[in-house]
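S.K.: Build me a structure from this.
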Amino acid sequence: MQNVLNLAPEIRLSNDQEVPFVNELYDLTPDNVLLSQEHYESEVRSYPRRLPIAIKNTRGVIIEDTKGQVYLDCLAGAGALPLGYNHSEINQVMIGQLNQGVPYQTLDITTPAKDAFIKSVMQFLPSNFAKNARIQFCGPSGADAVEASIKLAKLYTKRNTMISFHGAYHGMTNGSLALTGNLGAKNRRTGLMSDVHFMPFPYSLRCTFGLGGIEGAKQSIRYIESVLSDDESGITKPAAIIVEPIQGEGGVIPAPAYWLQELRRITSEHGILLIFDEIQCGVGRSGDNFAFEEAGIEPDILILSKAIGGGMPMSIILYNKKFDCWNAGEHTGTFRGNQLAMASGAKTLEIIQRDNLTENAKQRGEQLRSLLRTIQTETDCIAEVRGRGLMCGIEIVKAGEVDALGHPVSDPARTAKIQRAALERGLIIEKGGRKGSVLRFLPPLIISETQINFVAETLKAAIECTQG
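M.R.: Here you go, the predicted model:
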């Protein structure tokens, strides 16, 4: 096996070699590698500002930085590394692919690796959906696939309007950003895709209708249905409604199964395409192969990226063949034929199924949320623990304070302090949600029970040290 993490003698893991052993706070002052990055790289860089580490070596869910400090990673490349780092079988399949002498990328010319990948994806899909599915390879990023889905929906329906949701995140390109709810990403932009309308997402803690729970979800559906049925709503019939079954960047908010079922009913009745963006929540992350499966429904278009390439750049959309109305070459991209991504992606799907990692995601996610709820009872800063599978989040608020709408007041300053304190103790977690006040846990699907315990214990210590 190549690229195995060789831990320096002074770096210690616990006795079972699964979690860091941290006997004093880590040094997070920038070293020469970080200072060089700051000097040369654009101001647009983001992760190094809140996670000031330079990666030297990796293994599984463990990262070693250039100072020899060891971390447990609950970011996993924003979900793009479902098997963690340097998985021996993934490494070997990519080495084998390179040794075959085929190109690194082949436009959309086929190869045995591509054929194997397509068949792996079809086998991973729900059988009824796969039966009539067509696959389309897009550019390397999820945003490329979102753009393709927008174009396909408009082409098929001959309509222009798109509907998205409050809190949505779909990417940073022109069309995908137009569908994204976060205003911070849009405030300085002009000329984004027009005719996009946003509807309320079922978010119990901050319910648009002041209800929360299933009643809030019902009112969201009623509102959407009333808009689509009202000839004075000001919104023309949309080509498609795009939704994340579990919002990620928006704060780890799972859509209730009932709400997704009703959304499917409404779109079918109105002849609107339903697009599920499972770029982050798909491929085993939710505890099912795909998050939409819990609701027992199917999308018209399914968007996948991140984990589908097994850590390599890849994005695809899948849809019923009746929607395949493209002319040849009408949507292209040079790097849609990434052969290494196809090899690693096919092997990743095989390993997820063979090792039952969707079930591990379900069990470890339930374990983490249970531990987080215990911590919630011991502190006054956690308003809600939520998630599905290994997509978990906690919302940090100011104790006892509510805004004009009766919602808890977000505490982004303390959220940032907790994230920093966790990093000093060997745990990498991300922020997101309203005002950046949600701490997000997105570890590899291979994470163990012992490692989840470390996550909870470290988070608890990080919260305690930020009190007062």
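S.K.: CA only for contacts and neighbour counts going forward, please
M.R.: OK.
S.K.: Which residues are in contact with the nearest residue to residue 199 once chain neighbours are set aside?
M.R.: Among residues not flanking residue 199 along the chain, residue 165 sits closest, at 4.7 Å (C-alpha to C-alpha, 6 or more residues apart in numbering). Counting by C-alpha atoms under 8 Å, 6 or more residues apart in numbering, residue 165 touches 179-181, 197-201, 242-243.
S.K.: what's next to the helix or strand containing residue 464, contact-wise?
M.R.: Residue 464 belongs to helix 449-465 when assigned by DSSP states H and E. By C-alpha under 8 Å, 6+ apart, the surrounding residues in contact with helix 449-465 are 18-19, 72, 364, 367-368, 371-372, 375, 418-419, 421-422, 425-427.
S.K.: Among those, which lie within helices?
M.R.: Mapping the contacts of helix 449-465 onto helices (DSSP state H) picks out 364, 367-368, 371-372, 375, 418-419, 421-422.
S.K.: In TSV, list these along with distance to residue 394 and neighbour count.
M.R.: Conversion of the ones in helices among the contacts of helix 449-465 to TSV gives the following (distance: C-alpha to C-alpha, whole Å; neighbours: other C-alpha atoms under 10 Å):
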residue	distance to residue 394	neighbour count
364	16	24
367	14	17
368	11	25
371	12	18
372	8	24
375	10	19
418	11	24
419	12	22
421	16	23
422	14	25
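S.K.: buried ones in stretch 209-226?
M.R.: 209, 211-212, 216-221, 224-225 (16 or more other C-alpha atoms under 10 Å).
S.K.: Now, those that are in helices?
M.R.: Of the buried residues of stretch 209-226, the ones assigned to helices by DSSP H are 216-221, 224-225.
S.K.: Look up how far residue 203 lies from residue 403.
M.R.: Separation of residue 403 from residue 203 (C-alpha to C-alpha, to the nearest Å) stands at 16 Å.
S.K.: Settle it for me: which of the two has more neighbours?
M.R.: When residue 403 and residue 203 are compared for neighbours, residue 203 comes out ahead with 24 against 9, by other C-alpha atoms under 10 Å.
S.K.: Residue 333: which of the buried residues of stretch 209-226 is nearest?
M.R.: For those, the minimum distance to residue 333 (C-alpha to C-alpha) is 34.8 Å, reached by residue 224.
S.K.: pretty sure the closest one contacts residue 199?
M.R.: Yes: using C-alpha atoms under 8 Å, residue 224 makes contact with residue 199 at a distance of 6.8 Å.
S.K.: How about the residue nearest in space to the middle of the chain, nearest residue that isn't a chain neighbour?
M.R.: By C-alpha atoms, centre = their mean, the chain has its centre lying nearest to residue 280, at 2.5 Å. Leaving aside its chain neighbours, residue 280 sits nearest to residue 79 (6.0 Å; criterion: C-alpha to C-alpha, 6+ apart).
S.K.: Let me see the contact set for that neighbour.
M.R.: Residue 79 sits next to 280, 306-307, 442-444 when contact means C-alpha under 8 Å, 6+ apart.
S.K.: to compare against the first, here's another:
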Amino acid sequence: MTPNPADILRRQRARESAARTYARSFPIVPVRASGMTVEGADGRRYLDCLSGAGTLALGHNHPVVTEAVRRTLDSGAPLHVLDLATPQKDDFTEALFATLAAGFRDRARVHFCGPAGTDAVEAALKLTQTATGRRGLLAFTGGYHGMTAGALAVSGNVAVRAPVPGGAAEVTRLPYPYAYRCPFGVGGERGAQIAAAYTERLLDDPAGGVVPSAAMILEVVQGEGGAVPAPDGWLREMRRITAEREIPLIVDEVQTGVGRTGAFWAVEHSGVEPDVIVMSKAIGGSLPLAVIVYRDDYDGWAPGAHTGTFRGDTLAMAAGAATLRFVAREGLAGRAAAVGARMTSRLDGLRTELPVIGDVRGRGLMIGVELVDPQAAPDGCGARPAAPRLAAAVRAACLDRGLIVELGGRYDATLRLLPPLTITDEEAEVVLDRLSDAIAQVTAQATAGPHLAGRSS
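M.R.: Below you'll find the model as predicted:
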């Protein structure tokens, strides 16, 4: 019997919490999926440029993943074993360590966390606080690290933090280099240099209000923050500044990892070696899995210091190991760099034709298209006001055309593209055709009718 999508959506609206998110933006009922294509219960097909918020490195139901899952099920392996040693865990650890830089790998430890990236962030914060005996944390504007207490405290979005009283630690918010909307009003490389100088001077100022820091946590490319890439030089400065002050550096690779940005781990672009790497999403091959990998000299935990029931998902480890090896063997990080560069170049070329496109940025297949009000005056850096209502209209127009894209960034005005690393050249062209057509149509409607460009109040 074919399910009635309208009935399913109605029941979920009635029963699910008001906190649901993606279901509001995409009123579809997926019943089948393969690669980049999702089929709804109504028979419509969509190209998925959300990929489980970056989880599906190989797309939906890739044969490498499904074969690993079937093989594990057929073997009779236990599916739940807390944190006991299993052949699947050992194999996953081998596959994971093989992706790490030699200098880091040779002295690394791994901790298996609860199934979500936010738990891995909590583990990283707790690890460094235990090792240093300090409580303060350094985090960045625009950052996003999860929805549990500590992860939320180091995230930059005030709207999601405000309802949660208290905090896990005292957090100092530092400026993240955002060329289009530079916090210092200068933009470009100069803005990044000022951001680094500000950070260093603030940490050294005895009256700066910064408590002793247990860690600095950052994203190499901010994901929910709008696909904002950090300059490699700025990252190297953050490593120098933290190393000189014996502050552990945590790099959150939950969304950027496993080839997404054109390197297996995004931090590799800068040559920086962090103290802790937070990993989740793609490492589980589409199933829930989260770990931290860190320098062994920080391994000062007592047994049970950070535990959890679901740290031994056998299927996720099998699927994850298969995914990690496939991405490495097939050179998909390089593929992401090449395809992402072509997509970014074409989108950037549309800015003259479609001035509502204020900025195109990202790295590899982590791309952001920030929409603005083209009729408003630019600021000193040339940036115009964000246009969140127009962005929401474009997202809906994309869905009408069979394309799934999500929003992020300041005011939710950035269209985010996170296609699987297996995207074909033909699929990339179709994505860009549908996206540009949606932007053009919505822009034309906004010009002819009610003004959609401005920020909602």
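S.K.: quick revisit: tell me which two in the ones in helices among the contacts of helix 449-465 of structure 1 are the farthest apart.
M.R.: 364 and 421 (23.2 Å).
S.K.: Just give me the match in structure 2 for the residue nearest to residue 199 of structure 1.
M.R.: Aligning on TM-score structural alignment places residue 165 of structure 1 opposite residue 140 in structure 2.
S.K.: how near is that match to residue 216 of structure 2?
M.R.: Applying C-alpha to C-alpha to residue 140 of structure 2 and residue 216 of structure 2 gives a distance of 9 Å.
S.K.: hmm, who's touching stretch 236-255 of structure 2?
M.R.: Stretch 236-255 of structure 2 is contacted from outside by 53-55, 117, 121, 124, 128, 145, 196, 200, 213-220, 223, 265-267, 270-282, using C-alpha under 8 Å, 6+ apart.
S.K.: would residue 83 of structure 2 count as being in a strand?
M.R.: No: counting by DSSP: H, G, I helix; E, B strand; the rest coil, residue 83 of structure 2 falls outside a strand, being coil.
S.K.: What lines up with it in structure 1?
M.R.: For residue 83 of structure 2, the residue aligned by TM-score structural alignment is residue 108.
S.K.: OK, contacts around its match?
M.R.: Residues near residue 108 of structure 1 by C-alpha under 8 Å, 6+ apart: 137, 336-337.
S.K.: and these, which are buried?
M.R.: Listed as buried from the contacts of residue 108 of structure 1 are 137, 336-337; burial here means 16+ other C-alpha under 10 Å.
S.K.: can you give me the strands for the stretch 1-150 of structure 2?
M.R.: 30-34, 37-40, 45-48, 108-112, 136-140 (DSSP state E, counting those that start in this stretch).
S.K.: re earlier: what is the nearest of the buried residues of stretch 209-226 of structure 1 to residue 383 of structure 1?
M.R.: Checking the buried residues of stretch 209-226 of structure 1 against residue 383 of structure 1 with C-alpha to C-alpha, the nearest one is residue 212 at 13.6 Å.
S.K.: Aligned counterpart of that closest one in structure 2, please.
M.R.: Looks like residue 212 of structure 1 aligns to residue 187 there (TM-score structural alignment).
S.K.: cool, and residue 387 of structure 1?
M.R.: Aligned counterpart of residue 387 of structure 1 in structure 2: residue 362 (TM-score structural alignment).
S.K.: which non-adjacent residue is nearest its match?
M.R.: Nearest residue to residue 362 of structure 2, sequence neighbours excluded (C-alpha to C-alpha, 6+ apart): residue 227, at 5.2 Å.
S.K.: wait, the one you found sits on residue 368?
M.R.: Yes: at 5.0 Å, residue 227 of structure 2 and residue 368 qualify as touching, with contact defined as C-alpha under 8 Å.
S.K.: Quick check: neighbours shared by these two?
M.R.: Taking C-alpha under 8 Å, 6+ apart as the contact rule, the neighbours common to residue 227 of structure 2 and residue 368 are 361-362, 416.
S.K.: Neighbour-wise, which one of those residues leads?
M.R.: Among these, residue 416 has the most neighbours (other C-alpha under 10 Å), with 30 neighbours.
S.K.: Check which helices and strands whichever strand or helix holds that residue sits against.
M.R.: Assessed by DSSP H and E, residue 416 of structure 2 sits inside strand 414-417. For strand 414-417 of structure 2, the contact count by 3 or more C-alpha pairs under 8 Å, 6 or more residues apart in numbering; DSSP states H and E identifies strand 366-371, helix 388-400, strand 406-408 as packing neighbours.
S.K.: Reformat the buried residues of stretch 209-226 of structure 1 as TSV; add distance to residue 56 of structure 1.
M.R.: Below are the buried residues of stretch 209-226 of structure 1 laid out as TSV (distance: C-alpha to C-alpha, whole Å):
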residue	distance to residue 56 of structure 1
209	48
211	48
212	45
216	47
217	46
218	49
219	50
220	47
221	48
224	49
225	52
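S.K.: returning to what we had before: could the buried ones among the contacts of residue 108 of structure 1 be laid out in a markdown table, adding distance to residue 33 of structure 1?
M.R.: Listed next are these as a markdown table, based on distance: C-alpha to C-alpha, whole Å:
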| residue | distance to residue 33 of structure 1 |
| --- | --- |
| 137 | 36 |
| 336 | 32 |
| 337 | 33 |
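S.K.: coming back round to it: need the contacts of residue 79 of structure 1 in TSV (columns: distance to residue 408 of structure 1 and secondary structure).
M.R.: As requested, those are exported to TSV (distance: C-alpha to C-alpha, whole Å; DSSP: H, G, I helix; E, B strand; the rest coil):
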residue	distance to residue 408 of structure 1	secondary structure
280	27	coil
306	33	helix
307	34	helix
442	24	coil
443	27	coil
444	31	coil
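S.K.: farthest pair in those?
M.R.: Taking C-alpha to C-alpha, no two of the contacts of residue 79 of structure 1 sit farther apart than 306 and 443, at 13.3 Å.
S.K.: The two: who's more crowded?
M.R.: Applying other C-alpha under 10 Å to residue 306 of structure 1 and residue 443 shows that residue 443 carries more neighbours, namely 30 against 27.
S.K.: Can you tell me what the more buried one aligns to in structure 2?
M.R.: Here residue 443 of structure 1 is matched to residue 419 in structure 2, going by TM-score structural alignment.
S.K.: Equivalent analysis for residue 236 of structure 1, please.
M.R.: So, by TM-score structural alignment, residue 236 of structure 1 is matched to residue 211.
S.K.: Over to residue 190 of structure 1?
M.R.: By TM-score structural alignment, residue 190 of structure 1 lines up with residue 165.
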